[in-house]
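Undergrad: After the sequence you'll find the predicted model.
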Amino acid sequence: MKKVINAPEDVVPDALRGLAAAHPGLRVDAEGRFAVRGDAPVRGKVALVSGGGSGHEPLHTGFVGPGMLDAACPGEVFTSPVPDQILAATLAVNGGTGVLHLVKNYTGDVLNFQLAAELAADEGVAVESVLIDDDVAVEDSTHTAGRRGTGATVFAEKIAGALAEERAGLPAVAAVAREVNERSRSFGVALSAATVPATGRPGFDLPDDQVELGVGIHGEPGRERAPLAPAAELVDRALTAIEADLPLSGDLLVMVNGMGGTPLAELYVAFGEVARRLRGRATIARSLVGNYVTSLDMTGFSITVCRLTPELLRLWDAPVETPALRWGR
């Protein structure tokens, strides 16, 4: 294993200290394991809190800032943050009008965010939770009951964050996050496994001439293994799975996401194939190409598609200023 780390057990706090040094506009608690926007709590604004295992950067800490998240809680690598950590972040950003928890559908995340919400309620803080479960690859997996939460998390954080900046109430902010989730679908393809620092070896064996179709962001198995194929065929397989669950028409928000180890040139190849496949059937109104929901050093890609409405498009275009996503300011 070759990693740019000091020690496997120090990866998360060391990364948080580096985040703080690189982005002084954030307030980062490396010991408490959470990051909040520099002006938190913002009075009169619904606060958004999300989190999950480390190793998926820039999700979630890279999306903290005006127009998106108020706080993010990174757990250990591929491990849920603990309730006390989530509670501390929730209390730190509560502006008096409630807090929205955006929770990817993984068993540990669901249970720990639920307990943190109950503890926050005991402190007099109103909390609503929205579950993100956009991955069409499998119904149940190693870490979930039901579909996994993946790329739609970025869409929900951005769009709900924009509405919160407009001082909408907690029910409205939660409702738009649920709408984004309902209108979004994802599918991932792995060419190689991620290497977790604590183990020092790939999380699963994948022969050089094989790909994992429908892989999860922690390396969970997908639908099947198949022979390595050209980008056009891999994209067609992914979009076919998505379209079987969500008709692709109208204005779309499309993200071709890298898993952490895929060159950007290859992601643009994949996006070009997405555009080819959708030409004449739907309009790619907005797009993201790059690393947004990674899996350490896994090679491969995922596709996330959201069917936009005029209001969702307006909120997507609203200003945002975070380490990993920024425009309009």
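TA: Nice, I can see it. Numbering: from 1, shown residues only.

Undergrad: drop to CA atoms for contacts and neighbour counts, all remaining ones
TA: Fine.

Undergrad: Now do the most far-flung residue of the chain relative to its centre against residue 270, distance only.
TA: Within the chain, the residue lying farthest from the chain centre (C-alpha atoms, centre = their mean) is residue 280, at 29.3 Å. To residue 270, residue 280 is 18 Å away according to C-alpha to C-alpha, to the nearest Å.

Undergrad: Same question for residue 243.
TA: From residue 243 to residue 270 the distance is 17 Å (C-alpha to C-alpha).

Undergrad: Compare these two (neighbour count), which wins?
TA: Taking neighbours as other C-alpha atoms under 10 Å, residue 243 and residue 270 compare with residue 270 leading, 25 against 15.

Undergrad: got another, please set it beside the one above:
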Amino acid sequence: MKKLLNAPSDIVVESLRGLGLAHPELRVDLNHRIVYRSDAPVPGKVALISGGGSGHEPLHGGFVGPGMLDAAVAGEVFTSPVPDQIVEATKNVDSGAGVVHIVKNYTGDVMNFEMAAEIAAAETGVEVVAVVTDDDVAVQDSLYTAGRRGVGVTVLAEKIAGAAADAGRDLNGVADIVRKVNENGRSMGVALTSCTVPAAGKPTFDLPGTDMEIGIGIHGEPGRRRVPLAPAKEIAEMLVEPILADLDFTGGDGVIAFVNGLGASPLLELYLMYGEVAAVLEKAGVRVARSLVGPYITSLDMAGCSLTLLKVDDELVRLWDAPVRTPGLRWGV
């Protein structure tokens, strides 16, 4: 294993320390492993929190700031944050307008965010609404979940709901936007290599150099099937077809097409993949209204990519286009 680290046990805290130094517009609590936007709590605004295991950067800490999250809570690598961390973040961002938790559908995340919401309400009276993302069409249940996994749509939900919160929508209005994004988004991924958890020091699973895993999870969970490595044009079809089979994306105002890198695939390859995905979508009669390409929800050093499609209307496009200023996503400012 070759990684830029000191000790595997310190990698999360030391990474958060570096994030805070690189982005002084953020406030980083290293004790609780929480990243805050520096002006939180924002008076009168519904606060937005997400979080999960580390190793998926820039998710979630890289998406804290105006137009997106008010705070992000970091667990150990591929491990959910504990309730005490989430309670601390919830209390510190609430301005009296309530807090929305965006929770990826992994058993530990769902359980710990649920416990934290109950504790925060009992201790401080803060009103919390949690919305779970479950957009992965690859498998119904996995090693980490009951039901579908929460993956790429989480990034889109954090951006769109963040814009809604900054625009002054109330608690239920912001939560409804997260639900709308989740209900209209679907994802599928492919891995070309495994990833290596620093504490383990070896690949999470064995994937021969001649094979790829279709439908992989962001923690290395198995997908639908293992097949021989194929050209990008064929991989694009393998990603698009199961998504279109699960939800009708034709007609209406089009889609946001999000080609996401899993950590080790360079932009040279990701843009090539976007071109192939766009061709498949055009042939299927799906119009792309907006696009996003890059490593936004990663899996440490895994090579491969995922595709997320979000069916949009005027409201979602308007919120997507709204200004955002975070380390990982920035436009309009």
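TA: That came through, no problem. Note that the structure is predicted; figures quoted are calculated from it, not measured.

Undergrad: Quick TM-score on the pair, please.
TA: Here the TM-score for the pair of chains, by TM-score structural alignment, normalised by the length of structure 1, is 0.99; 329 aligned residues with a C-alpha RMSD of 0.6 Å.

Undergrad: Identify the residues contacting residue 141 of structure 2.
TA: 147-149 (C-alpha atoms under 8 Å, 6 or more residues apart in numbering).

Undergrad: Adding distance to residue 67 of structure 2 and secondary structure, write those residues out as a markdown table.
TA: Below are the contacts of residue 141 of structure 2 laid out as a markdown table (distance: C-alpha to C-alpha, whole Å; DSSP: H, G, I helix; E, B strand; the rest coil):
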| residue | distance to residue 67 of structure 2 | secondary structure |
| --- | --- | --- |
| 147 | 30 | coil |
| 148 | 27 | coil |
| 149 | 25 | coil |
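
Undergrad: Most neighbours among those, which one is it?
TA: Per-residue neighbour counts (other C-alpha under 10 Å) across those peak at residue 149, which has 27 neighbours.

Undergrad: That one against residue 135, yeah?
TA: Yes: using C-alpha atoms under 8 Å, residue 149 of structure 2 is in contact with residue 135, at 6.4 Å.

Undergrad: okay, now residue 282 of structure 2: neighbour count?
TA: So residue 282 of structure 2, with other C-alpha under 10 Å, has 12 neighbours.

Undergrad: which ones are touching it?
TA: Per C-alpha under 8 Å, 6+ apart, neighbours of residue 282 of structure 2: none.

Undergrad: and it, helix, strand or coil?
TA: Residue 282 of structure 2 falls in the helix class when you classify it by DSSP: H, G, I helix; E, B strand; the rest coil.

Undergrad: Please say which position in structure 1 it maps to.
TA: Applying TM-score structural alignment, one finds that residue 282 of structure 2 aligns to residue 279 in structure 1.

Undergrad: Relative to residue 250 of structure 1, how far out is its match?
TA: Where residue 250 of structure 1 is concerned, residue 279 of structure 1 sits at a distance of 11 Å (C-alpha to C-alpha).

Undergrad: Could you do residue 260 of structure 1 as well?
TA: Residue 260 of structure 1 is 30 Å from residue 250 of structure 1, by C-alpha to C-alpha.

Undergrad: who's more crowded, the two?
TA: Remark: of residue 260 of structure 1 and residue 250, residue 260 carries more neighbours, 24 against 13, as counted by other C-alpha under 10 Å.

Undergrad: For structure 2, which segments count as strands?
TA: For structure 2, applying DSSP state E gives strands covering 26-29, 34-37, 47-54, 71-77, 99-104, 128-133, 185-191, 211-214, 225-228, 255-261, 288-294, 304-311, 324-325, 330-331.

Undergrad: and the first one, what does it pack onto?
TA: In other words, strand 26-29 of structure 2. Judged by 3 or more C-alpha pairs under 8 Å, 6 or more residues apart in numbering; DSSP states H and E, the packing partners of strand 26-29 of structure 2 are helix 11-22, strand 34-37.

Undergrad: Would you tell me which of these gets closest to residue 228 of structure 2?
TA: The closest of those to residue 228 of structure 2 is helix 11-22. By C-alpha to C-alpha, the value is 34.4 Å.

Undergrad: Tell me roughly how far the closest one lies from structure 1 on average.
TA: Superposing on structure 1 places helix 11-22 of structure 2 at an average distance of 0.3 Å from its equivalents, by mean C-alpha distance after the TM-score superposition for structure 1.

Undergrad: Next, the angle from that helix to strand 47-54.
TA: 130 degrees (axes from the mean of the first three to the mean of the last three C-alpha atoms, to 10 degrees).

Undergrad: and helix 11-22 of structure 2, how far from the chain's centre?
TA: Its chain's average C-alpha position is 19 Å from that of helix 11-22 of structure 2, according to C-alpha atoms, centre = their mean, to the nearest Å.
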